[in-house]
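In: prediction below, plus the sequence it came from.
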Amino acid sequence: MKTSQLSEGMRYLLNSGWMLGEKCLMLAIGLATTVVLARYLGPEDFGYLNYALALLGLLNIVVHLGLSGLVVKELRSDPGNEDQILSTVFMIKVSCSVVAFIVMMSTYLIGNDQNFWVLLFTALALFFTPFEMLIDWFQARVQAKYAAVAGVVGQLGGNGLKMILAVAGAGLVYIALAHVVVVIATSALLVCYAIKLKRTYRFDFSWALATSLIKKSLLIFLGSLSAVIYLKVDQIMLQYMLGEYAVGVYSAASRLSEAWYLIPTILMASVFPKMIDLSKSDTEAYHRFMQMALDVLFLAAFTLALAVFLLSDSIVLLLYGERYRDAGAVLSIHIFAATFVFMRALFSKWIIIEEAFVFSLVTQGLGALSNVVLNYFLIRSHGVVGSAWATLISYGIAGYLSLLLSRRTRPLFVMMTRSILLHAFISVPPFIRESRRA
């Protein structure tokens, strides 16, 4: 029994290692690309590129339709129905990608300063988003290394091309085209690995399953949409209230901060199958596992935030140069939002396991609403730094304080509080730590 448990534990550890290794490499590559693009494009053009990518990110949520976590759960719970699940989810996402593409291109008719070719090339990436469903399939099979390799190869080639084009002065249009190359290469590799692992496949679309999945995912989708809105609304409001320079400065800082946000998502995606199994077999172990995960997530985020806070000005000047000096103050505040983002990664998986989808909408909706209101007042009083404070506070509301609103989520609020008290305050009395163990 012990040998079996050890083997299973090693399997999950290796699965997590593949995903974390890929993410660390992608983080380094992504940061390098951000620095090069920011330096060579300047605050104004860099801001416009971020606008196009922000719009793409918003519409990617429409394509995913909140199905990613549900796909893992469905495949894990009903492996014999794998072909039907994969077929149904893929067709749903293809339909959504067409709608998203039309919406993105229609923005060209609304704005006066839109670059048609930048929008077009960026929007083309939407048609390859449905293939990301295969990442969920690999996760359900605890074979994340295939998704990791595909991600590394695609990102290495695509981001390398972006940096070469930026240094060569090729301009925004070619950089947008390079972004599509990243998505195409990654999708192609995902398909190749899927064919290697699954020799036989039968297309089996089910309207009944599609309807059931969409109903389950609707609240998750609305919550995810709210999350992206409050993630990007600050840049939109800065554009209208302060202008392009403020957007460029804020984007430079927030990209450094947000680059780390995918790490908790990857870590939780890797252990998600284990959480599902524990929730069905051992409630006490399930709760212990969640507390341990929150401890690790908060400690990682707080350590990161503290280090960046102390070095924010030096980091900005070193990476971006004198033109982005104002981004240092933004980064020193914005980075602390990671503490709430990291812990919320577990909360998001808890929502799926418990099928408490309404909490995704409520908490993310509160975050989006508070971010809009706070940005309006804090930008007016504190400029671009006010937007960073608005982000930090709204993330705290969405990922932490909002859990007090319901009896079902209050235990998670208590767990998060324990993690914060354990790691954020070094002077916690020993008896508090002992009582926590008890």
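Out: Now that the structure is in, tell me what you want to look at. Keep in mind it's a predicted model, so treat the numbers as computed, not measured.
In: please make it C-alpha for all contacts and neighbour counts, starting now.
Out: Noted.
In: excluding chain neighbours, give the residue nearest to Asn60 in space.
Out: Leu126 (6.6 Å; Cα to Cα, 6 or more residues apart in numbering).
In: show me the contacts for that neighbour.
Out: Applying Cα atoms under 8 Å, 6 or more residues apart in numbering to Leu126 gives the contacts 56, 59-60, 63, 97-98, 100-101.
In: any idea which helix or strand carries Ile236?
Out: helix 207-241 (DSSP states H and E).
In: secondary structure element holding Gly66?
Out: Of the helices and strands defined by DSSP H and E, none includes Gly66.
In: how many other residues sit next to it?
Out: Counted with other Cα atoms under 10 Å, residues neighbouring Gly66 total 22.
In: wait, it sits on Phe221?
Out: Yes - counting by Cα atoms under 8 Å, Gly66 touches Phe221, with 4.1 Å between them.
In: can you pull out the strands in the stretch 251-400 of the chain?
Out: Counting by DSSP state E, counting those that start in this stretch, the stretch 251-400 of the chain has no strands to list.
In: against that first model, consider the following:
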Amino acid sequence: MNIMKIIKNASYLFAGNIGVRLITAISTILLARYIGPKEYGVFSIAIALATITGYFTDAGLSNTFMREVTKKSAVLSELISSYLRVRIVFGVFASIVAYIFITLSYDDPYLVTIVNWIVYPTIIGMTFMGVGISFFQAKEKMGLSSLITVVQGIGSASALFLGMAFDWSLTIVSKVYGSSFIVAGIFAICLVLKYSPIHKGWNKSLLNQLFVFTVNGIIIMMLPQLGPIILEKVSTLTAVGYFSTAYKIPAVLYQIPGVIATAFYPRLFSYGNELDYVNHRGLSNIELKLMSFIGIGISIPFIVNPEFWIVTLLGEEWKRASDALAILSFMVILQSINYPLADYLTTRGQQSKRTLVMTIGLVVSITSYVLLGKNFGLMGGAFSAILTEITLLLGYSLFIKNSLSFLLKGIKYNIISFGVSFVLYQFLPSSYPIVFIIAVSLFYGLMVLLLDREIFNNLKGFINSKRKASSSIST
């Protein structure tokens, strides 16, 4: 298996996606500080709805596209043409669903205005962005796939920064923010046209088992967005604002290990299509190791001292969100374990099992957000997110053969190192928190590399290959 190529693609995605995600996160956090919890609650609801309806333009279609395009007999131009047509149909459907839901669910004219200016441009943009992103992922040109995300991210972050700089109303900010998706969509299609025609033929195999992927895709994008939407019904807009702010940081953090999954996906599908289950399981375990290693590492700073980050980034007014941030940071760890398990099932043709687990997780999520959110507000919402991820972990594990040994091989050194690092931080002085947060995070990374030789050797091989490439260029 070409693990070096996968790591190379992951590094391209990391450099582009994570950089822009951080910029977007910073701009969103600053916006929250600028407009206050209630106004940010309105903005968060709009973003949550836009994310859900935007993903309706895909709803699992990218998975069937990846499955088909990794087959040896695949005709890429034919598949991308079919993919675009179906996504446009899905985009129209998403717009209709959004209109009905917004009309029936919200009476506040101001809230509806903000939602409309963000939701519909997002649907249009993501319809075409998804085509470009999936196309270049299939060709394993992750740099171009990342570039599309970067264009959109810079556009949306610029909208927020300009809004604060020129004291725009939230309505104007929402208009500019939504427009960034349309611009990115146009850019994506133009980029694809340089490599392939997008109006050539039809391949109905793209629709095989699409319903199963659609159900799963809808659930995947709904789960992270349920918090603000349900809490708005059972709690207050202020609680929504605090929860969304605490949730924002883990949501951005998860994009980092998520990049790793994107790089592994085409190769896993290839092994699955060829029924090469030995290499498939081995590669899945490497994915689990790397994702959990990174997921835990980036969560440690926000678990050991969440108050420092909340107060530093948002001010004392937002201190209430500190405990929720600590709890939600564990969600990143669980997601970095769950995603490889879910990919394991999907790329082996067992998508129906993944969908069943996701459906159960959705029921647990809705129930817990309603009950815990109503009774415990902000903290209830935080615990609901964790409960959902634990449900998914148990469900995926039931369908993977020898799942306990698979999990232990992938995460044991990462979990041990995390436990030691967490305990170590409790004995460090409270002065200069940023210094000791960095120190304990570095300690975690070094401990894993000392214990797990496979991760160490893979990273060492990647670094050596980059050095050789640099040397050959310079000579």
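Out: Everything's here; your move. Since this is a predicted model, take the numbers as computed values, not measurements.
In: what's the TM-score here?
Out: TM-score for the superposed pair, counting by TM-score structural alignment, normalised by the length of the first structure: 0.88. Supporting figures: 418 aligned residues with a Cα RMSD of 2.5 Å.
In: now restrict the contacts of Leu126 of the first structure to buried residues only.
Out: For the contacts of Leu126 of the first structure, a burial check counting by 16 or more other Cα atoms under 10 Å picks out 56, 59-60, 63, 97, 100-101.
In: need those in CSV with distance to Arg288 of the first structure, can you?
Out: Shown next, in CSV, are these (distance: Cα to Cα, whole Å):
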residue, distance to Arg288 of the first structure
Leu56, 38
Leu59, 37
Asn60, 34
Val63, 35
Ser97, 40
Ala100, 41
Phe101, 44
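In: now the helices: where do they sit in the stretch 1-150 of the second structure?
Out: 3-13, 19-35, 37-55, 61-69, 76-105, 109-138, 142-165 (DSSP state H, counting those that start in this stretch).
In: ok, which of those helices comes nearest Gly380 of the second structure?
Out: Ranking those by proximity to Gly380 of the second structure (Cα to Cα) places helix 37-55 first, at 16.7 Å.
In: the closest one aligns to what range in the first structure?
Out: Helix 37-55 of the second structure corresponds to residues 43-61 of the first structure when matched by TM-score structural alignment.
In: on average, how far is that stretch from the matching bit in the second structure?
Out: The superposed stretch 43-61 of the first structure is, by mean Cα distance after the TM-score superposition for the first structure, a mean 1.1 Å from where its aligned residues fall in the second structure.
In: so how far is that stretch from its chain's centroid?
Out: Taking Cα atoms, centre = their mean, to the nearest Å, one finds stretch 43-61 of the first structure lying 15 Å from the centre of the chain it belongs to.
In: so Arg33 of the second structure touches Leu314, yeah?
Out: Yes - if you go by Cα under 8 Å, Arg33 of the second structure and Leu314 touch, sitting 5.4 Å apart.
In: if we can go back for a sec, ok, so of the buried ones among the contacts of Leu126 of the first structure, who is nearest Gly17 of the first structure?
Out: Using Cα to Cα, these come closest to Gly17 of the first structure at Asn60, 26.5 Å.
In: thinking again about what came up before, tell me which other helices or strands the helix holding Ile236 of the first structure touches.
Out: Judged by 3 or more Cα pairs under 8 Å, 6 or more residues apart in numbering; DSSP states H and E, helix 207-241 of the first structure is in contact with helix 2-64, helix 82-106, helix 244-258, helix 358-382, helix 384-399.
In: mind listing what's buried along that helix?
Out: Buried residues in helix 207-241 of the first structure (16+ other Cα under 10 Å): 210, 213-214, 216-235, 237-239, 241.
In: check stretch 354-363 of the second structure too.
Out: Neighbour-count burial for stretch 354-363 of the second structure flags 354-359, 361-362 (criterion: 16+ other Cα under 10 Å).
In: same check, this time on stretch 409-423 of the first structure
Out: By 16+ other Cα under 10 Å, the buried positions in stretch 409-423 of the first structure come out as 409-410, 412-413, 415-416, 418-423.
In: keep only those of those residues that are in helices.
Out: Of these, the ones assigned to helices by DSSP state H are 410, 412-413, 415-416, 418-423.
In: present those as a markdown table; the columns should include distance to Gly111 of the first structure.
Out: As requested, these are arranged in a markdown table below (distance: Cα to Cα, whole Å):
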| residue | distance to Gly111 of the first structure |
| --- | --- |
| Arg410 | 44 |
| Leu412 | 43 |
| Phe413 | 42 |
| Met415 | 46 |
| Met416 | 43 |
| Arg418 | 48 |
| Ser419 | 46 |
| Ile420 | 44 |
| Leu421 | 47 |
| Leu422 | 49 |
| His423 | 47 |
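In: nearest to Leu310 of the first structure among the residues you listed?
Out: His423 (17.8 Å).
In: find the nearest non-adjacent residue to the equivalent of Ser244 of the second structure over in the first structure, please.
Out: In the first structure, Ser244 of the second structure lines up with Ser251, judged by TM-score structural alignment. With sequence-adjacent residues excluded and distances taken as Cα to Cα, 6+ apart, Ser251 of the first structure is closest to Gly47, at 6.6 Å.
In: against Gln209 of the second structure, how distant is Lys359 of the second structure?
Out: No, residue 359 of the second structure isn't Lys; it's Thr. Thr359 of the second structure is 17 Å from Gln209 of the second structure, where distance means Cα to Cα, to the nearest Å.
In: roughly how far does the residue in the second structure that Arg344 of the first structure lines up against sit from Thr355 of the second structure?
Out: When the second structure is aligned by TM-score structural alignment, the residue opposite Arg344 of the first structure is Asn338. According to Cα to Cα, Asn338 of the second structure stands 13 Å off from Thr355 of the second structure.
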